[in-house]
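Student: sequence unknown, structure follows:
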């Protein structure tokens, strides 16, 4: 598959997303500019920065729909792999797919950052306009008050003003009322704590008190918000002291933006970038993050499936994928609460046991994992058997480097595989 064909497939995938003003031909031309570099990156002959550049280009082209990043990641993780390795029997298939997944993660990270920057820029422009109008109100009251009122009422973000001496709300616009889930007419004359309610006071109230006392001039943070009807949203809240020409505080301006959709998209993209697309288990990246963050004594079990290549060769890769999915489910069910299973790639799985009590516990868990794989797997009505070789290591994370730990479990796993194959040979 050539770079131009990849661009066409990508443009096809983006059809139906909230579209920019570009024509279809312009979209294809935009994406074609990244095709050769993406293919080179997935082959390992170029760096991964092209994925971030492609994401930035789509955001700049006004793609805002979550479908755009979802479908783009699928193109990078599937069509791009097919462009380089049309057949799964290709010798470089697994390294190519791993690099494609990394490209997808880089793309998703940059796309999320781009969306956040766009939202924050819009918020900053709105807040800046509101503050500018408020300052002009002191110097040229009649004209600037009209400008401020127009911005105040027509803004798509929530804006409210608060008396700095009493802490009571002076006025809010309809967007603020919609964000908080409280009618606009019900807020003036009430305190912020009363409007937010006990479930939402938290950090916001503490920062608000520091603002009223003059300890700080502004604050901004993101928090979960529960509306009176029980609906939960994520809100980006900014609040600033407005001063007169002599520097005396006059009132407070608060700006709220409902970022629930953006937060959900960011959470989904994080999940997709840290989990195996086939089994749903944590991937290599998340596993090593968990391992690096673990403290005290941990146990690791490294599993390599026995007989899986035969399933692929005889039943096909679709059957192999079904077996891998079932393996992931069985491993997850066999684990104790302090264990987490991950797929490293191909037919390799690994388990981390945090706060492991000792070798006895680790041996028991390893036996449970092997037992979970002994029963045959039902693949489209056909029963296939897949075993596993397993290596274990029990280490103190404070004194053992990660590479030393992985070398230990890798060696133990291959020793187990050799013993198993030797036993099979003796039985014959």
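Tutor: On my side now, so go ahead. Quantities reported herein were computed from a predicted structural model and do not represent experimental measurements.
Student: CA atoms for contacts and neighbours, from now on please.
Tutor: Noted.
Student: Provide the secondary structure category for residue 237.
Tutor: The three-state assignment at residue 237 reads strand, by DSSP: H, G, I helix; E, B strand; the rest coil.
Student: which ones are touching it?
Tutor: 220, 221, 222, 223, 254, 255, 256, 257 (CA atoms under 8 Å, 6 or more residues apart in numbering).
Student: Just give the nearest non-adjacent residue to the fifth one, would you?
Tutor: Using CA to CA, 6 or more residues apart in numbering and skipping residues adjacent in sequence, the residue nearest residue 254 is residue 239, 4.2 Å away.
Student: which helices and strands sit right next to the stretch of helix or strand residue 8 belongs to?
Tutor: Secondary structure assignment for residue 8, by DSSP states H and E: helix 3-14. Judged by 3 or more CA pairs under 8 Å, 6 or more residues apart in numbering; DSSP states H and E, helix 3-14 is in contact with helix 24-43, helix 66-74.
Student: Out of these, flag the one nearest residue 59.
Tutor: helix 66-74 (9.6 Å; CA to CA).
Student: tell me what the next helix or strand after that closest one is packed against?
Tutor: Remark: after helix 66-74, the chain's next helix or strand is helix 80-84, criterion DSSP H and E. Contacts defined by 3+ CA pairs under 8 Å, 6+ apart place helix 80-84 against helix 24-43, helix 93-139.
Student: Included below, for side-by-side comparison, is a second structure:
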């Protein structure tokens, strides 16, 4: 079992997502080539771009629906691991799973980037066509006005024109819908009046500069708040259209509704930076946060006592539920404005406190966590007791290597654990 079988499973998972530009045989051949690289990467190969390259090739083959990601991630995280690992007893299985998770995160990020690049390329092509048609309308009105109207009304993106007083001349139905208007209600009104005071943001400021003749064009991503509270994310480009004498005749804007893409990007970012089981921030997210943390810094390193015995006695399903309950209790015990709680692996957790006041604050936090975690847990009909060991570390300044924070707290935790073993009364 190898790259060809993995490619067939992947093709089965993607079946029905969209109408790709390739037939089934071509899809399997494309995926088989990608699967060879993914298998090598899961085994520890050194091709850091393989997952992102796979995402770009899928987008190029017209797999542009978000479900292409949700169907591909299980293939990478489960089927790929099954093929690479030498059975459930393979000692390399944890490393293979970690590599597969990283490959899935890279694939999701690559898919978002490729999707955005494809959308922007289409937007640029549309804008170029509109500008060319508008320019020709000035030079050869009789013939080109019909072409411009066809592009204007038939475009799959929002298009609108604004005169040099800031009033809307006209717009197509898609542009009007993005702004919560109709094509009939917009012409003759100022942009400020249409947007309303809540939406007079950076894009409006740039438009004012263009109306004043101080800017030729701009492009930005902005948000439009509707009266019902709904928010639309818009990728907006505006350019000046000049007459034969070089003067600005009017301004033309092209807008693309990128709300779904932005939501997908936000969701993929969250999934890549949070632990799938507990929902807490994961190790990479924590280390990114540590690298830019505001000193003084305090950390609490925590692991569970007796967790292995629970897994051995009751099984991993119950063990997973215990971790979920522990994560919930940590969320309740740690105020978001005070600290960040993260799962860094297995039954190990870390709490980061920025602008920490000192050891006393860490001691209080550790006591709160211990009190919350040592209460019996009701899991699937079982009353379970889980202990916890916590070590703390305080730094006036951020160390040169963020690992020092974790290692210091880890060492303190093991000292506490060993002291407790020598003195059970503690």
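Tutor: Structure's in. What do you need? Keep in mind it's a predicted model, so treat the numbers as computed, not measured.
Student: Got a TM-score for the pair?
Tutor: Here the TM-score for the pair of chains, by TM-score structural alignment, normalised by the length of structure 2, is 0.94; 425 aligned residues with a CA RMSD of 1.9 Å.
Student: about what we covered before: count the residues that sit near the residue nearest to residue 254 of structure 1.
Tutor: Taking other CA atoms under 10 Å as the criterion, the count of residues near residue 239 of structure 1 is 24.
Student: again, but for residue 233 of structure 1
Tutor: Count around residue 233 of structure 1 with other CA under 10 Å applied: 18.
Student: Identify the residues contacting the alignment partner in structure 2 of it.
Tutor: In structure 2, residue 233 of structure 1 lines up with residue 232, judged by TM-score structural alignment. Taking CA under 8 Å, 6+ apart, we find residue 232 of structure 2 in contact with 178, 223, 224, 225, 226, 257, 258, 259.
Student: Residue 51 of structure 1 now?
Tutor: 38, 103, 104, 106, 107.
Student: nearest spatial neighbour of it, skipping sequence neighbours?
Tutor: Closest to residue 51 of structure 1 by CA to CA, 6+ apart is residue 107, at 4.8 Å.
Student: wait, isn't the one you found in contact with residue 71?
Tutor: No. Counting by CA atoms under 8 Å, residue 107 of structure 1 stays clear of residue 71, with 11.4 Å between them.
Student: Give the residue from those two that has the larger number of neighbours.
Tutor: A direct count of neighbours by other CA under 10 Å for residue 107 of structure 1 and residue 71 places residue 107 higher, at 27 against 18.
Student: quick one, strands of the stretch 301-426 of structure 2?
Tutor: 340-345, 348-354, 377-379, 382-384, 387-395 (DSSP state E, counting those that start in this stretch).
Student: nearest to residue 184 of structure 2, of those?
Tutor: Per CA to CA, nearest to residue 184 of structure 2 of the strands of the stretch 301-426 of structure 2: strand 340-345, 50.7 Å.
Student: can I get the contacts of residue 237 of structure 1 in JSON lines with secondary structure and distance to residue 58 of structure 1?
Tutor: Output for the contacts of residue 237 of structure 1, formatted as JSON lines (DSSP: H, G, I helix; E, B strand; the rest coil; distance: CA to CA, whole Å):
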{"residue": "220", "secondary structure": "strand", "distance to residue 58 of structure 1": "28"}
{"residue": "221", "secondary structure": "strand", "distance to residue 58 of structure 1": "28"}
{"residue": "222", "secondary structure": "strand", "distance to residue 58 of structure 1": "26"}
{"residue": "223", "secondary structure": "strand", "distance to residue 58 of structure 1": "28"}
{"residue": "254", "secondary structure": "strand", "distance to residue 58 of structure 1": "32"}
{"residue": "255", "secondary structure": "strand", "distance to residue 58 of structure 1": "28"}
{"residue": "256", "secondary structure": "strand", "distance to residue 58 of structure 1": "27"}
{"residue": "257", "secondary structure": "strand", "distance to residue 58 of structure 1": "23"}
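Student: Any quick PyMOL command for the buried ones out of those?
Tutor: The buried residues among the contacts of residue 237 of structure 1 can be selected in PyMOL (16 or more other CA atoms under 10 Å) with this line:
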select buried, resi 222+254+255+256+257
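Student: out of everything not next to it in sequence, what's closest to the most centrally placed residue in structure 2?
Tutor: With distances taken as CA atoms, centre = their mean, residue 269 lies nearest the centre of structure 2, 1.9 Å away. Nearest residue to residue 269 of structure 2, sequence neighbours excluded (CA to CA, 6+ apart): residue 109, at 7.5 Å.
Student: need the contact list for that neighbour.
Tutor: Contacts of residue 109 of structure 2 (CA under 8 Å, 6+ apart): 52, 265, 268, 269.
Student: For residue 274 of structure 2, see how far away the second one is.
Tutor: Applying CA to CA, to the nearest Å, the value for residue 265 of structure 2 to residue 274 of structure 2 is 14 Å.
Student: same check, this time on residue 333 of structure 2
Tutor: 19 Å.
Student: Quick check: the two most widely separated of the contacts of residue 237 of structure 1?
Tutor: 223 and 254 (14.6 Å).
Student: before we move on, the earlier item: can you tell me how far the residue nearest to residue 269 of structure 2 is from residue 116 of structure 2?
Tutor: Counting by CA to CA, the gap from residue 109 of structure 2 to residue 116 of structure 2 is 11 Å.
Student: same check, this time on residue 124 of structure 2
Tutor: When residue 124 of structure 2 is compared with residue 116 of structure 2 (using CA to CA), they lie 12 Å apart.
Student: cool, and residue 408 of structure 2?
Tutor: Counting by CA to CA, the gap from residue 408 of structure 2 to residue 116 of structure 2 is 42 Å.
Student: same check, this time on residue 416 of structure 2
Tutor: From residue 416 of structure 2 to residue 116 of structure 2 the distance is 50 Å (CA to CA).
Student: out of the contacts of residue 237 of structure 1, who's nearest residue 385 of structure 1?
Tutor: For the contacts of residue 237 of structure 1, the nearest to residue 385 of structure 1 is residue 223 (49.7 Å; CA to CA).
Student: Good, wrapping up.
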